[in-house]
Structure formats: structure tokens, C-alpha cells
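K.L.:
Just to be clear, the model below is a prediction. Sequence and coordinates:
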Amino acid sequence: MRALIQRVTEARVTVDGEIIGQTGPGLLVLVCAMLGDDPAKADLLAAKIAKLRIFQDPVGKMNLSLRDTGGSALVVSQFTLAADTRSGNRPGFSSAASPDEGRSLYEHFTGALRHQGVACETGLFGASMQVSLVNDGPVTIWLDV
């Protein structure tokens, strides 16, 4: 699985003008299921994100995890993270999981993140969404498992 995480002071996702998910201080997690991914990879990614030490401790060093800070996550599915841009000008997405498999792994990932003790809200799988955020730092990290 692949994720782009951003440390945020706030983030929200809207569909048709209605806020369907939001978070205060914590993470915006854009996540993509890739061909060959399975629930074990979703579990591994969730554990990595929950434990990743990218929040500042009292002396200003990035030394705390999302669990340590009690922050929350907004998890948004984004198959475009699978974009292959090596040739031509139009990205290909053939390395993304099928929509049914992607939805299942997205839901499994979100459940695994909650199981790690992280409160999280979500976007709407497959919908056209508008995502807004205030990146904190900025801290943006790409993860592949």
C-alpha cells in the first residue's frame, strides 16, 4: 500500500459542499491500494503511521508519534497515488488495485488505524472530494509498504 501523509493543524474533506470528515491537529492520510496488496500490508501501514515520530516534543524535536500526541487522522482514498508518469504526458493507473479490492483494503486500513488507537474520520471512497488542509511544518512524507 502507498500513503502520502501530511502533518496538519486541521484538515477536512467535503462532498457536494457538505463536510463529511475532518481532523484537528494530526494527520491527513492519502492512501492507495496497489495491485498485490493484502490486509497484512494495510495493517503494517497503519502501524507505521500510528508510530511514526513526526510530531514535536517539548524541546521542539520531532520525537512523538500520533498516538503519543493523542492527535487524530483524516483518511482519504486516492488511487492517483498509483500514477505512472514514466512515459508520455498522461498518467497510467494500472498498478492501482481494482475499485472493489481498493475499497476493501481502504476500509481495512482505516479499521487497522483505529485498532492502533488513532481516532480517524474518512472521505467517501470513489467520490469526487474536495480536501482542504493546513500543513504543519510543512511535514509531508511518502510511505510504501
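P.N.:
Received it, and whenever you're ready, just let me know what you need.
K.L.:
For the rest of this, base every contact and every neighbour count on C-alpha atoms.
P.N.:
Will do.
K.L.:
Spell out, range by range, the helices that occur in the chain.
P.N.:
39-51, 66-69, 99-115 (DSSP state H).
K.L.:
residue boundaries of the strands in the protein?
P.N.:
2-15, 18-23, 26-32, 55-56, 62-64, 72-77, 119-122, 130-144 (DSSP state E).
K.L.:
With mean neighbour count and distance to residue 47 as extra columns, can I get those in CSV?
P.N.:
Shown next, in CSV, are these (neighbours: other C-alpha atoms under 10 Å; distance: least, C-alpha to C-alpha, whole Å):
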stretch, mean neighbour count, distance to residue 47
strand 2-15, 21, 13
strand 18-23, 17, 19
strand 26-32, 27, 13
strand 55-56, 17, 16
strand 62-64, 14, 14
strand 72-77, 26, 13
strand 119-122, 20, 13
strand 130-144, 14, 12
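K.L.:
Including distance to residue 101, could the ones you listed go into CSV?
P.N.:
Shown next, in CSV, are the strands of the chain (distance: least, C-alpha to C-alpha, whole Å):
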stretch, distance to residue 101
strand 2-15, 14
strand 18-23, 22
strand 26-32, 11
strand 55-56, 32
strand 62-64, 33
strand 72-77, 12
strand 119-122, 17
strand 130-144, 18
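K.L.:
if we can go back for a sec, nearest to residue 77, of the helices of the chain?
P.N.:
helix 99-115 (6.8 Å; C-alpha to C-alpha).
K.L.:
May I see the buried residues of that closest one?
P.N.:
For helix 99-115, a neighbour-count test (16 or more other C-alpha atoms under 10 Å) marks 101-103, 105-114 as buried.
K.L.:
before we go on, here's another structure to hold up against the first:
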Amino acid sequence: MKKIYLASPFFNDDELERMTSVLKVLREEKGFEVFAPFELKSDLEFGSLEWRKETFLADKTEINKADLVVAIISNGNYSDSGTAWECGYSYAIGKKVIVVNLTKNPVNLMISDSLHAYIDSIEALRSYDFEKLETSSYIGKVF
């Protein structure tokens, strides 16, 4: 079973809706083991130095353990700094990054040119073959 790290912003209702729809496809429909930072629970005080260290190390560890990274981007030129970092780190350590953009917004150059595959709809995510991991480029405006 593939282990997937799901990088995604989850700070407003639209981002949460996109994340949960992608998570449902990956986990329930495709049967993958998915680590989603949104689900990480801690007894530490949110925002404290200890919480920050624990969260950072957990996310980094899970990226290292994952077979690949699925990253949801939403706002083109500026997605989410955490998601952008997760994409860059994943690329740097040789993980394939599958970018999901459900908003049709333009994509930042550093994301568009480091991704392994670009997916622009839930239907395309459903039909993507995670065994073959075919490449597909983002074709469109970049920032």
C-alpha cells in the first residue's frame, strides 16, 4: 500500500473542503495510507515552541516515510508557505510531488516546474494511476 503525505492549506472553509475531498479520494476510494497534517493531534499548547518543534518534526518525518507527496495548491502565485515548503523539501529529497489545483488559478513557477504530475479536478485525481505515476506538466500562466 502506498504511503502518501498530503500537503495542503486548511485555514478556511474552502481549503478544508478541498482537502477533505482529496483525502476522501486518496484514502477511501483508492485505499492509500495517507498522513494529513490537519489530523495531527498534540497535547501541547498550540503555537508554543514545543508544539512547533513537535509539528515540524512530525511533518518532516512523515514526508521522509512517504512514497510520494500529494500537494493541494489554491492561490497560484501564493499558495500556502507550509505547503510550498513541503513541496520544495519533497522535491529536494527525491520524492515525487503530485500537485492538485482545484481552483484553476495560475501556478507559481517553482511549483509548476518541480512537480511530477499536475491534476486539475477531482475526476482527474480519481482516474490518475498511482501505480504508473505518469508525468504530466502544468500548461498555463505562471508567476
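P.N.:
Noted; the coordinates are in hand. What you see is a predicted model, and the numbers here were worked out from it, not measured in a lab.
K.L.:
tm score of chain vs chain?
P.N.:
Taking TM-score structural alignment, normalised by the length of the second structure as the basis, the two superposed chains have a TM-score of 0.32; 74 aligned residues with a C-alpha RMSD of 4.5 Å.
K.L.:
picking up where we left off before, between the buried residues of helix 99-115 of the first structure, which sits nearest residue 120 of the first structure?
P.N.:
Distances from residue 120 of the first structure to the buried residues of helix 99-115 of the first structure, taken by C-alpha to C-alpha, are shortest for residue 114, at 6.7 Å.
K.L.:
is it true that that closest one touches residue 121?
P.N.:
No: if you go by C-alpha atoms under 8 Å, residue 114 of the first structure and residue 121 don't touch, sitting 9.6 Å apart.
K.L.:
so which of the helices of the first structure gets nearest residue 20 of the first structure?
P.N.:
Taking these one by one with C-alpha to C-alpha, helix 99-115 is closest: 15.2 Å.
K.L.:
just checking, what packs against the closest one?
P.N.:
For helix 99-115 of the first structure, the elements it packs on are strand 26-32, helix 39-51, strand 119-122, judged by 3 or more C-alpha pairs under 8 Å, 6 or more residues apart in numbering; DSSP states H and E.
K.L.:
ok, which stretches of the second structure are helices?
P.N.:
So, for the second structure - with DSSP H - the helices run 13-23, 49-65, 81-92, 109-112, 122-127.
K.L.:
Can I get those helices in JSON lines including distance to residue 100 of the second structure?
P.N.:
Formatted as JSON lines, these follow (distance: least, C-alpha to C-alpha, whole Å):
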{"stretch": "helix 13-23", "distance to residue 100 of the second structure": "8"}
{"stretch": "helix 49-65", "distance to residue 100 of the second structure": "17"}
{"stretch": "helix 81-92", "distance to residue 100 of the second structure": "12"}
{"stretch": "helix 109-112", "distance to residue 100 of the second structure": "11"}
{"stretch": "helix 122-127", "distance to residue 100 of the second structure": "8"}
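K.L.:
give the contact list for residue 127 of the second structure.
P.N.:
If you count contacts by C-alpha atoms under 8 Å, 6 or more residues apart in numbering, residue 127 of the second structure has none.
K.L.:
coming back round to it: dump the helices of the first structure to TSV, plus distance to residue 5 of the first structure.
P.N.:
Below are the helices of the first structure laid out as TSV (distance: least, C-alpha to C-alpha, whole Å):
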stretch	distance to residue 5 of the first structure
helix 39-51	8
helix 66-69	12
helix 99-115	13
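K.L.:
I'd like to know which of those helices lies nearest to residue 142 of the first structure.
P.N.:
helix 39-51 (10.7 Å).
K.L.:
before we move on, the earlier item: closest to residue 21 of the first structure out of the helices of the first structure?
P.N.:
Per C-alpha to C-alpha, nearest to residue 21 of the first structure of these: helix 99-115, 13.0 Å.
K.L.:
quick one, what contacts residue 63 of the second structure?
P.N.:
5, 69, 86, 90.
K.L.:
try 10 Å
P.N.:
3-7, 35, 57, 69, 86-87, 89-90, 93, 95 (C-alpha atoms under 10 Å, 6 or more residues apart in numbering).
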